[in-house]
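K.L.:
test case, fold it:
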Amino acid sequence: MEEEKKIEDHSEENSYIRIKKFKFIMLIFLLVFSTAGITLAALSFGDEKAATVAIQERKEFSKLYEAFDMLDEKYFEKVDHKKLIDGAISGMVKALDDPYSDYMTKEENEKFQESIAASFQGIGAEIQEQNGDIVVVSPIKGSPAEKAGIKPNDKIITVDDKNIQGMTANEAVLLIRGEKGTNVTLGIQRPENPEMIKMTITRDDIPINTVYAEMLDNGVAKIQITTFSKHTYDDLAVALKEMQSKGMKSLIVDLRRNPGGLLDQAIEIANLFVPEGKNIVQVEYRDGTVEKTVAQSGKKIDVPTVVLIDKGSASASEILAGAVSETSNIPLIGEKSFGKGTVQTANDFNDGSNVKYTMAKWLTPNGNWIHKKGIEPNYKVSLPEYANVSYIDPDKKLHESSASNDVKSAEEMLNALGYKPGKIDGFYDSETEKAVKEFQNAEKLKKDGILTGETTIKLMNKLSEHIQKNDPQVKKAIEVLTKSKK
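P.N.:
A predicted model of the protein is given here:
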């Protein structure tokens, strides 16, 4: 009754304004509380019969309403109510300080879904937000990102000269992805090099193959799984059959630079190695409830096996690596994995916006949580230093008397390939020029001693081939398999 008296004390126009404002506030209640599981009775206004409003009082929201009213009434320009609400929800999600939780407005969600539909075109790199930075988890095998020299743990500082620090991973993805044939220039910073590197990458079709098999010497089959997508298990089954037909006696499963993907695919593949009845993975919820996924009967791989992992092996890769290591004594070789031990889900709102959040954590068969820790390999083997040499922009011209980090990278590459560039100090002297000419001569390129364009691209490609051919992690895997047969 007190509220009715207050309304009567004002003019008809002011009464209308107050009722309209009350309706809007109730709309906010509906938007906020409907997602929190609070029941609201229907409202009616004007000539309609009023309904009883049953609202559970939430004192912690009074500050939110006060801030909204203050901005709505006193900000020097008219505010957009929708933007304020979107900003409030986005702020709540960001306050979780979880790189795997994110909020997208209707417009952002629509753009993101469009980019997912066209995700087979772009640069091909898995990224995530870490402490305000956009960090590469891993490039996809055969993608433009991998060919350009993008590496795990690279920080992307700029996209086409726009600083993206502070952006969410989804916001960054929308800037980086694009149509085949278009270019994007990334400003990259590496842990070992504070100087930002500019990389211009031509977007292309992203390889959809996720399984690559080859037969090495002495019946050793090597199968690389680059990500876990819809058809990965089926593709692996085909690859295994092919390797068996070629006399497979032992197996290397390569999960290096595999950023993860679909959980069900990782579980199906793990079932090939984990004995029936043993845990593959456990999922633990906030109330302490644990769901266990147990290996079923069926086809099992019975040849000696090892698994390769590195800092780019994340999420579903770690589920597979942890499962086979703890249940089947399959050795892990390489470097400590990335360390993502959480499970996400997404919720769509009626207005088309979307929130993704972490809803559980996953544990290894023995109950270990590897989040932010990673999985340690049984045999720690690092790639040689030259495998981490920085990318060189092919558009730059490096010649005698040049001095830069790019020159140092070139010297390290030449030295790794057996050429002699002299002192590796970042200064392009006569010995460096001589080494470049020798390289150009060997590759049938223009012999001018200048490092640019085709010469630069060829040099980086040759180094990549050299790393693969002389891969110490694969060599260690073969050594371990050889010993296991004796």
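K.L.:
CA atoms for contacts and neighbours, from now on please.
P.N.:
OK.
K.L.:
show me where the stretch 351-486 of the chain has its helices.
P.N.:
Along the stretch 351-486 of the chain, the segments classed as helices by DSSP state H, counting those that start in this stretch run 405-416, 430-442, 453-469, 472-485.
K.L.:
which elements pack onto the first one?
P.N.:
Read it as helix 405-416. Here helix 405-416 touches helix 430-442, helix 453-469, going by 3 or more C-alpha pairs under 8 Å, 6 or more residues apart in numbering; DSSP states H and E.
K.L.:
now, of these, which is deepest in the fold?
P.N.:
Counting by mean count of other C-alpha atoms under 10 Å, helix 430-442 has the highest mean neighbour count of those, with a mean of 20.
K.L.:
next, count neighbours for the closest residue to residue 435 other than its chain neighbours.
P.N.:
Excluding its sequence neighbours, the residue lying closest to residue 435 (C-alpha to C-alpha, 6 or more residues apart in numbering) is residue 421, at 5.2 Å. Residue 421 is flanked by 23 other residues according to other C-alpha atoms under 10 Å.
K.L.:
isn't residue 421 up against residue 437?
P.N.:
No - using C-alpha atoms under 8 Å, residue 421 is not in contact with residue 437; the gap is 10.4 Å.
K.L.:
adding distance to residue 334, write the helices of the stretch 351-486 of the chain out as TSV.
P.N.:
Below are these laid out as TSV (distance: least, C-alpha to C-alpha, whole Å):
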stretch	distance to residue 334
helix 405-416	21
helix 430-442	31
helix 453-469	14
helix 472-485	6
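K.L.:
one more to line up against the first:
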Amino acid sequence: MNVKARYAAIVVVLAVLIGAAGSYIGMQYFGVGKESPTERLANASQGAENFGSLSEEEQKEFIENMAGSTNLKKVEQAYGVIKDNALKDVDQQKLVEGAIQGMLDTLEDPYSVYMDKETMDQFSQTIESSFQGIGAEVSMVNDKVTIVAPIKGSPAEEAGLKPNDQILQVDGESLEGLDLYEAVLKIRGEKGSEVTLKVDRPGASEPLSIDIVRDDIPLETVYTDTKTINGKKAGVIEITSFSEKTAEDFKKALKKFENDGMDGLVIDVRGNPGGLFADVQEILKQFIPKDQPIVQVEDSNGEVSRYFSDIESKKDYPITVLMNEGSASASEILAATMHEAGGYELVGTKSFGKGTVQQTIPMGDGSTIKLTLFKWLTPEGNWIHEKGVKPTVKVKQPDYFYTNPVEIKEPLTFDSNGEKIKSIQELLKGLGYTPGRTDGYFSEKTKAAVEKFQSDHQLNVTGKVDAETAGKMEELIVKKIRDEENDRQMQKALEVLFQ
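P.N.:
Just a heads-up that it's a prediction; the model follows:
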């Protein structure tokens, strides 16, 4: 049987990923294909049975045929020399996998990686399921495992992980030299187990130690709320990621708001790390008229495919989109398209900046290569990779939203200085106290503010910041951050909506 002829355009697919990192800590999205950009993405939800239905021998023949036209004599020669002559015992499987990983490393693409069978088995959960872990999506940035965004309501969010945090150690073990999936497997774990992450945070003078208790992470992705401003009613739909049921749930929420007679809509994709290409398309098709593309996809040959809706006109109510530095990939598609093709305002801060699409290719033995195959482009043809999407209305949250947790080993005292004291001063200021200077010097005014805080919260009044005092400040700041009245970005989005 000629496996190559029969299956040259068919590769197993679970789902096309256009998420920022390609890896939830606890879950993985997958997708592969060999057709044109349009065919590969359009057929992404089909074909899993095609490759999987082949016998093991047929799968092996297929893989060999795919590589048969390439001159691999040098690689074969190196393999033989090492296997036959190396002083140390040689694990032949590791030699092969090392060669594959080495080829991928030359691409200098953090999103193109090799997963051996064991790793793949641990990432084989389907996209509609829940999973266990800390609940954050990560990427490899400058060889560092970097948080793209914690999932809404997850242990990672509760513990205070933020976009752009870099994970240096897991339970005291360095992640240096590990690829993304090896690192993720160390961070993942069963519900109820605890993991300690050493995190390097931009703006912090030294790494932070963050304890997180792993839990079940359900993939509910659509949340709704209603806001009233100046007598007008706005529907708010928050999308936390794009998974298998996101578009369906979004349509239901939108229809209910429209039936209830809302005056405007806010779509909130802050902290949304991305997800399925098909779902963001389906959502955009409800808003963008058919005369403009909703997104474009370019392959390695420069061939561009454009995707369109079939609606005649825009909605008859105003819309704004909320975004921030944790909005990545599929959520960046939504934001860019709503502005460029829909003319809607984008409120918040610049997005993450991921403009590539990965798909996974099985190697016939349970292992998989995840390879970057496409660029996605905005309706106007812009590539936002490593640039991000800029808001049309820039709004930052209050400074205390960006404060760092303070790890106290020895109490912070008057006439000392440092980044920890600067963080304490920001916490005090955010809680309504007046620390005077906020440059990290522990002044008399800072001491007085600490004493007032301790007195107000029934703590031992010492004017020194110990672990108990710092912990209470952080607890109150988290509560304040979660108070919707302090969400400047949402307030501005509503203001822009009805201006």
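K.L.:
minimum distance to residue 142 of the first structure: which of the helices of the stretch 351-486 of the first structure has it?
P.N.:
helix 453-469 (11.9 Å; C-alpha to C-alpha).
K.L.:
gap between stretch 167-181 of the second structure and the chain center?
P.N.:
For stretch 167-181 of the second structure, the separation from the chain centroid amounts to 18 Å (computed by C-alpha atoms, centre = their mean, to the nearest Å).
K.L.:
let me see the ranges of the strands in the stretch 201-350 of the second structure.
P.N.:
Applying DSSP state E, counting those that start in this stretch to the stretch 201-350 of the second structure gives strands spanning 208-213, 215-217, 222-229, 232-239, 264-268, 295-298, 304-307, 319-323, 345-348.
K.L.:
just name the most buried of those strands.
P.N.:
Looking across the strands of the stretch 201-350 of the second structure with neighbours counted as mean count of other C-alpha under 10 Å, the highest average goes to strand 319-323: a mean of 27.
K.L.:
longest helix of the first structure?
P.N.:
Ranked by residue count and defined by DSSP state H, the top helix of the first structure is helix 12-33.
K.L.:
for that helix, name the packing helices and strands.
P.N.:
Packed against helix 12-33 of the first structure, as judged by 3+ C-alpha pairs under 8 Å, 6+ apart, are the following elements: helix 2-8.
K.L.:
other SSEs contacting the helix it packs on?
P.N.:
For helix 2-8 of the first structure, the elements it packs on are helix 12-33, judged by 3+ C-alpha pairs under 8 Å, 6+ apart.
K.L.:
rerun that using 7 Å as the cut-off
P.N.:
Packing contacts for helix 2-8 of the first structure, counted by 3 or more C-alpha pairs under 7 Å, 6 or more residues apart in numbering; DSSP states H and E, involve no helix or strand.
K.L.:
show residues contacting that helix.
P.N.:
With C-alpha atoms under 7 Å, 6 or more residues apart in numbering as the contact definition, helix 2-8 of the first structure has outside contacts at residue 15.
K.L.:
how many neighbours does the corresponding residue of the second structure for residue 343 of the first structure have?
P.N.:
Counting by TM-score structural alignment, residue 343 of the first structure lines up with residue 357 in the second structure. Neighbour count for residue 357 of the second structure, taken as other C-alpha under 10 Å: 26.
K.L.:
tell me where the stretch 51-200 of the second structure has helices.
P.N.:
56-67, 73-85, 92-105, 117-122, 155-159, 180-187.
K.L.:
and the stretch 201-350 of the first structure, by the same measure?
P.N.:
Using DSSP H, counting those that start in this stretch, the helices of the stretch 201-350 of the first structure run over 232-245, 263-270, 316-328.
K.L.:
reformat these as JSON lines; add distance to residue 285 of the first structure and mean neighbour count.
P.N.:
Below are these laid out as JSON lines (distance: least, C-alpha to C-alpha, whole Å; neighbours: other C-alpha atoms under 10 Å):
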{"stretch": "helix 232-245", "distance to residue 285 of the first structure": "27", "mean neighbour count": "17"}
{"stretch": "helix 263-270", "distance to residue 285 of the first structure": "17", "mean neighbour count": "19"}
{"stretch": "helix 316-328", "distance to residue 285 of the first structure": "17", "mean neighbour count": "24"}
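K.L.:
residue 300 of the first structure contacts residue 272, doesn't it?
P.N.:
Yes - assessed by C-alpha atoms under 7 Å, residue 300 of the first structure is found in contact with residue 272 at 4.4 Å.
K.L.:
which one of the two has more residues nearby?
P.N.:
Remark: of residue 300 of the first structure and residue 272, residue 272 carries more neighbours, 19 against 15, as counted by other C-alpha under 10 Å.
K.L.:
just tell me what that one corresponds to in the second structure.
P.N.:
With TM-score structural alignment as the criterion, residue 272 of the first structure lines up with residue 286 in the second structure.
K.L.:
sorry, back to before: and the match of residue 343 of the first structure, how far from residue 56 of the second structure?
P.N.:
Between residue 357 of the second structure and residue 56 of the second structure the computed distance is 29 Å (C-alpha to C-alpha, to the nearest Å).
K.L.:
in the first structure, what stretch matches stretch 96-107 of the second structure?
P.N.:
Going by TM-score structural alignment: stretch 96-107 of the second structure matches residues 85-96.
K.L.:
residues contacting residue 377 of the second structure?
P.N.:
295-297, 383.
K.L.:
aligned to it, what sits in the first structure?
P.N.:
Matched by TM-score structural alignment, residue 377 of the second structure corresponds to residue 363 in the first structure.
K.L.:
do you know how far its match is from residue 381 of the first structure?
P.N.:
From residue 363 of the first structure across to residue 381 of the first structure, the span is 25 Å (C-alpha to C-alpha).
K.L.:
ok, back up a step: dump the strands of the stretch 201-350 of the second structure to CSV, plus distance to residue 78 of the second structure.
P.N.:
Formatted as CSV, those follow (distance: least, C-alpha to C-alpha, whole Å):
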stretch, distance to residue 78 of the second structure
strand 208-213, 44
strand 215-217, 45
strand 222-229, 52
strand 232-239, 50
strand 264-268, 53
strand 295-298, 36
strand 304-307, 39
strand 319-323, 50
strand 345-348, 53
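K.L.:
how near is the counterpart of residue 326 of the first structure in the second structure to residue 380 of the second structure?
P.N.:
Aligned counterpart of residue 326 of the first structure in the second structure: residue 340 (TM-score structural alignment). Using C-alpha to C-alpha, residue 340 of the second structure is found at 7 Å from residue 380 of the second structure.
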